[in-house]
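In: Below are the sequence and a predicted model for it; my questions follow.
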Amino acid sequence: YHFAKIQKIVKEFSLRLWGGYNLTLTMSLTSAILFGCVFGLGIYFLVVGVVKMTTEEMKKYFEK
């Protein structure tokens, strides 16, 4: 009887722990994906900006 009670408590605890772990994992995955998107967009705009500036400078240089 006593052993079964302990087993039940352990089972519930591990389930809660697993649920919390899953939640943390999901949250970190979501934030990682969001961060990746934002980071990627930032790099994209940076590259586009640099390319635009470079082409403008090249045009000025070649028009002389």
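Out: Okay, I see it.
In: Please make it C-alpha for all contacts and neighbour counts, starting now.
Out: OK.
In: Count the neighbours of residue 51 for me.
Out: 12 (other Cα atoms under 10 Å).
In: adding another structure so you can compare the two:
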Amino acid sequence: MKNEHFNRLLAADQMLFDAHMDLQRALGSLPEVDIFKELESVEYEAMFAVLRIKEIKAKLGDKQNED
């Protein structure tokens, strides 16, 4: 069970890193008009990663309350 949580947190961390890198690329190379679309994509990636982290925290909190 711990490995599953670790893997999910690692995946969420990777998603946040990917979102950051996508944002850096977009801001450095896209025309202003296209940046808005890229920002929406990055925002989605970041929100999904945060939701994954919250899901794991909730599961760990429930397990902690059981102990």
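Out: Here it is on my side, so go on. Note that the structure is a prediction, hence the values are computed from the model and not measured.
In: separation between the aligned residue in the first structure for residue 49 of the second structure and residue 39 of the first structure?
Out: For residue 49 of the second structure, the aligned residue in the first structure is residue 46 (criterion: TM-score structural alignment). Using Cα to Cα, to the nearest Å, residue 46 of the first structure is found at 10 Å from residue 39 of the first structure.
In: what touches both of those two?
Out: Contact with both residue 46 of the first structure and residue 39 is made by no residue, according to Cα atoms under 8 Å, 6 or more residues apart in numbering.
In: the strands in the first structure, which residues?
Out: Taking DSSP state E, the first structure contains no strands at all.
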